[in-house]
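Provided below for reference: sequence and predicted model.
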Amino acid sequence: MEELNSFVVVANRLPVDMTAHPDGTYSITPSPGGLVTGLSPVLEQHRGCWVGWPGTVDVAPDPFRTDTGILLHPVRLTASDFEGFYEGFSNATLWPLFHDLIVPPVYDVDWWHDFREVNLKFAEAVNQVAAENATVWVQDYQLLLVPGILRQMRPDLCIGFFLHIPFPNPELFRQLPWREEIVRGMLGADLIGFHLPQNADNFLSLTRQVAGTAGSHTGQPDELEVEGEAAIREVKAHVITADGRKVGVGAFPISIDTGAVEQASQSSVEALRADLGSPEIVFLGVDRLDYTKGILQRLLAFEELLESGGLDPATTVFLQVATPSRERIEHYRVSRSQVEEAVGRINGRFGRMGHPVVHYLHRSLPKDDLQILYTAADVMLVTPFKDGMNLVAKEYVAAHRSGTGALILSEFAGAADELTEAYLCNPFDLESIKRQMLAAVHDLRHNPDYAAERMRANSEQVLSHDVNVWASSFLTCLEDFK
């Protein structure tokens, strides 16, 4: 008999990577990623269940517990499910739409059918493991329909939904042919959370335009009532749905488990810098290899500074970690090709024998290795064109709580709302990136007290608003909307 749980998290992926071997055995390793970083401590505290896809197609293990006591309930997806639901609708339709059309979204009706069917699979899995009156916390854009499906299946459940990517302007969202169904799915929750007040405001504005009534392409605004918009921060606003339910809407900026962030040992840092050629300044980027992350633009900015003499290739290196991501999708393949071409060109122009100026790693790194990179880097660049939050920025800041280092941050990352003492840049403007790179280096060299003051202010913000604050504020507000 399936074990029932009073607290259930459901996300596209389980917090582990599972590899199926030809002999039928599996190997399981902890998974990287911001969502895992944010939610794992919450599940450990609640001794709850995590429902998600294990990362393999056509096979899935039986439910099992992690070493920390989290019950994992795998959802089995076929190769066709993966292609249509994940690579298709989630990442070639929703992802570009929610990131302001950086590339054009593809609206494919077959992908939409796959998306609906897979969301139903996830909802059915939750139905199997959720105890009566359980709290279910649905995560992110891949599962936008799950709250609505669960509301029909299990009206006893208390359902929260959190979106980890930006929510677009309503005028962009209305491009989506299935906009009413998506809004209905989200409004199945008791509480809908976003990172920023602007995201929540976009959703509230959308509910006036798209009520989600069956068969309506224009929406029925009179069936929804929006209240409290002026005070959006955490839950100060709600939507009254057509069936009379009150759905909370608010902003809950996610953060990191600061207790798990430790400064790397001095010997490890010195060894890394020696491997890099003992430079005076180490620039660092750590990203998924995604076209929204602005990796190419920061490399081009670095190249122009080397060319102009603003930075000296003999004393400066750039270390870029680019974690493989969605490599079967065309725009991702193009992004990788452009980044790697730029790396080769920059090293060809400015590197020396045995001393490249750009060190490029196209693979995932263990958390301990990342911690060494964070601690060793003088300047971190986090320059996405659009990002819901960006926890890498917060991880870097937490690793420099003593005031060392400098953070260059895109003004279009959610983290810019909180890390206000970062060196903010416009990632679409190479001159803006270059100015902030030079400003950060100048302050570290010639005005270290000022640089340290800025970094300590950012660190204090991260340390006082950690992942536990994020989770507890959301779950407390969810209780109010049961």
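Nice, thanks for sending it over.

rest of the way, CA atoms for contacts and neighbours
Fine.

for the stretch 1-150 of the chain, what spans make up the strands?
5-13, 16-20, 26-30, 49-53, 64-65, 71-74, 130-139 (DSSP state E, counting those that start in this stretch).

what's stretch 185-198 in contact with?
Contacts with stretch 185-198, where a contact means C-alpha atoms under 8 Å, 6 or more residues apart in numbering, come from 144-151, 158-167, 200, 232-233, 241, 246-254, 388-389, 414, 474, 477-478, 481-482.

List buried residues within those.
Burial by neighbour count, judged by 16 or more other C-alpha atoms under 10 Å, picks out 144-151, 158-167, 200, 232-233, 241, 246-254, 388-389, 414, 474, 477-478, 481-482 from these.

Among the residues you listed, which lie within strands?
C158, I159, G160, F161, F162, K246, V247, G248, V249, G250, A251 (DSSP state E).

Now tabulate these in JSON lines and tack on distance to F350.
Shown next, in JSON lines, are those (distance: C-alpha to C-alpha, whole Å):
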{"residue": "C158", "distance to F350": "58"}
{"residue": "I159", "distance to F350": "55"}
{"residue": "G160", "distance to F350": "52"}
{"residue": "F161", "distance to F350": "49"}
{"residue": "F162", "distance to F350": "45"}
{"residue": "K246", "distance to F350": "60"}
{"residue": "V247", "distance to F350": "56"}
{"residue": "G248", "distance to F350": "54"}
{"residue": "V249", "distance to F350": "51"}
{"residue": "G250", "distance to F350": "49"}
{"residue": "A251", "distance to F350": "45"}
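
Second structure for comparison follows:
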Amino acid sequence: MSQASFVVVANRLPVDRDDNGGWRRSPGGLVTALEPVMKGVDGAWVGWPGKADLTLEPFDFDGTRLIPVTLSADDVQNYYEGFSNDTIWPLYHDVIAAPRYRRVWWDTYVEVNERFADAAAAAASPGATVWVQDYQLQLVPRMLREKRPDLTIGYFHHIPFPAYGLFSQLPWRKQVLEGLLGADVVGFQRVADAGNFARAVRRQFHYTTKSTGIHVPQEDGSVRNVLSKAFPISIDAQSYIELAQRPDIQARAREIREGLGNPRAVLLGVDRLDYTKGIRHRLKAFGELLEDGRLGVEDATLVQVASPSRERVEAYVQLRDEIELTVARTNGDFDTMSHTAIRYLHQAFPREEMVALYLAADVMLVTALRDGMNLVAKEYVASRIDNKGVLVLSEFAGAADELGSAVRINPHDIDGLKDAIMRAVEMPRAEQGRRMRALRRRVLDHDVRDWSRLFLDALSNATKKV
């Protein structure tokens, strides 16, 4: 097998099976973010093809070598649904749901991380750069360094990294920190996340941590420097602008508003169905505004897109039931023959339809209780080529660090959220334009290419200093 000079290691391959048994590019945020990076390099991508017990040979797709890692049904249950999404995900999202600590999950997590590390080590040419992605693979950097000390290794953490008081609950906290410290650069979404990581390392190992890096002692008595820093991820803003300029998508946006009965204000929420996204808080605030008479069903409709997510994990099954019950009750109380209070869509849509929704929406509600970044906020801003619309943004989303002209909210404060929604609905056009122009400048200046360039430059510089 030919080896690559640049290797991405991620839980999933960047493709999905289509109806004809072929492959199509996945719609996920990570794939979109890394697509421009993979173009024009001698690249390979190591990942799981998305189906249990599917064994495939490496194959080429769109100029990139794809190297599938096989996971059994037990692996999926223990490593992915178990440790990754029932232990790490809730723990790292401020214990909004209770994490569960099961040794069999951890043991499988170690085994699967080893498998990914083996595949990456085999795929990388001498002196290659390997970029490991996200919380499912936190042990891979160290495993890779032990197998291939010649490699330059980067790791990017797409979700929050918790404060030490929470992280210290993890029975395998030392092993996870050691795994991450195998990288030359450990990237985070927010400055606070990088700080939490450095503090955890200091508390566990008493290593020296400075702004220039973490000093990790080696067995031979030398010290290796690991840079821990924030690199806020972004989107391919230009692709959203191009879609928003298409007459057919603009026509679809008008059609969406007509289909909703042409309310004065269309409010929009777009999320994976996840307890971290604050969907329940959003529905509660909107329902109370209708109940208080501050909004009427003819004035405002909330469109909630909640794409299916982790449907075999119990917390997600329960969340779906709660949300659908709330939607049904609100609509039962307030719908008229011609207007619906909440239009709820438990499905995923292609990017073209999403941009039409963004153009149709007067107010975008991002009410996350905790979010690494939230690219939906940036997608909405990029799509608003008319400089209209209002972004209501949780201060607990990473995007809040960058998008200072949004209407900021604490989603736990339902009264404050209600006031923010009313402020957004009633905001004069001139103020909308002022805020949106500032938001768009930020998103266009710092797009996904900027993110990947900054990270890879830092990785290149970190290894030069050694």
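Great, that's in hand. It should be emphasised that the depicted structure is a prediction, and the values quoted were computed from it without experimental measurement.

picking that back up, determine which stretch of the strands of the stretch 1-150 of the first structure is the most buried.
Ranked by mean neighbour count, the strands of the stretch 1-150 of the first structure are led by strand 49-53 with a mean of 26 (mean count of other C-alpha atoms under 10 Å).

what stretch of the second structure does it fall on?
Mapped onto the second structure using TM-score structural alignment, strand 49-53 of the first structure covers residues 44-48.

Contacts for that stretch, please.
4, 6-14, 64-71, 116, 119-120, 123.

Could you give the separation of it from the chain centroid?
A distance of 19 Å separates the centroid of the chain from that of stretch 44-48 of the second structure, by C-alpha atoms, centre = their mean, to the nearest Å.

Check the mean deviation of it from the first structure.
Once fitted to the first structure, stretch 44-48 of the second structure is off its aligned match by 0.9 Å on average (mean C-alpha distance after the TM-score superposition for the first structure).

how near is N458 of the first structure to L120 of the first structure?
Applying C-alpha to C-alpha, to the nearest Å, the value for N458 of the first structure to L120 of the first structure is 41 Å.

Looking at these two, which is more packed in?
Neighbours were counted for N458 of the first structure and for L120 using other C-alpha atoms under 10 Å; N458 has more, 23 against 18.

show me what contacts the residue mapped onto that one from the second structure?
Under the alignment (TM-score structural alignment), N458 of the first structure maps onto L439 of the second structure. Residues near L439 of the second structure by C-alpha under 8 Å, 6+ apart: V381, L403, G404, S405, A406.

let's see it at 6 Å
L403 (C-alpha atoms under 6 Å, 6 or more residues apart in numbering).

I'd assumed it was in a helix, is it?
Yes. When DSSP: H, G, I helix; E, B strand; the rest coil is applied, L439 of the second structure is found to be in a helix.

and it, how far is that from V355 of the second structure?
According to C-alpha to C-alpha, L439 of the second structure stands 17 Å off from V355 of the second structure.

And S239 of the second structure, by the same measure?
Distance from S239 of the second structure to V355 of the second structure, by C-alpha to C-alpha: 10 Å.

ditto for G404 of the second structure
Look at G404 of the second structure and V355 of the second structure: by C-alpha to C-alpha, they are 22 Å apart.

can you check V201 of the second structure too?
42 Å.

With G21 of the second structure instead?
Separation of G21 of the second structure from V355 of the second structure (C-alpha to C-alpha) stands at 28 Å.

ditto for M427 of the second structure
Taken as C-alpha to C-alpha, the span from M427 of the second structure to V355 of the second structure is 22 Å.

try A265 of the second structure
A265 of the second structure is 17 Å from V355 of the second structure, by C-alpha to C-alpha.

now N262 of the second structure
Here the criterion is C-alpha to C-alpha. By it, N262 of the second structure lies 18 Å from V355 of the second structure.

now R370 of the second structure
For R370 of the second structure relative to V355 of the second structure (C-alpha to C-alpha), the value is 24 Å.

Trace Y101 of the second structure over to the first structure, please.
Using TM-score structural alignment, Y101 of the second structure sits opposite Y107 in the first structure.

A265 and V355 of the second structure - which one has more neighbours?
Neighbours of A265 of the second structure and V355, each counted by other C-alpha under 10 Å, are more numerous for V355; the result is 26 against 22.

wait, what's in contact with that one?
Applying C-alpha under 6 Å, 6+ apart, no residues qualify as near V355 of the second structure.

Quick one: map it onto the first structure.
Checking TM-score structural alignment: V355 of the second structure goes with Q371.

Repeat that for R252 of the second structure.
Aligned partner of R252 of the second structure by TM-score structural alignment: S268.

Once you drop chain neighbours, what's closest to its match?
Spatially, and ignoring its direct neighbours in sequence, S268 of the first structure is nearest to I372 (6.6 Å; C-alpha to C-alpha, 6 or more residues apart in numbering).

Do I have it right that the one you found meets A264?
Yes. With contact defined as C-alpha atoms under 6 Å, I372 of the first structure and A264 form a contacting pair (5.1 Å).

Between these two, which has more neighbouring residues?
I372 (22 against 18).

SS state for the more buried one?
Secondary structure of I372 of the first structure, per three-state DSSP, is helix.

and the closest residue to I96 of the second structure other than its chain neighbours, how far is that from R370 of the second structure?
Of all residues not flanking I96 of the second structure in the chain, P90 sits nearest, at 6.3 Å (C-alpha to C-alpha, 6+ apart). Distance of P90 of the second structure to R370 of the second structure, computed by C-alpha to C-alpha: 10 Å.
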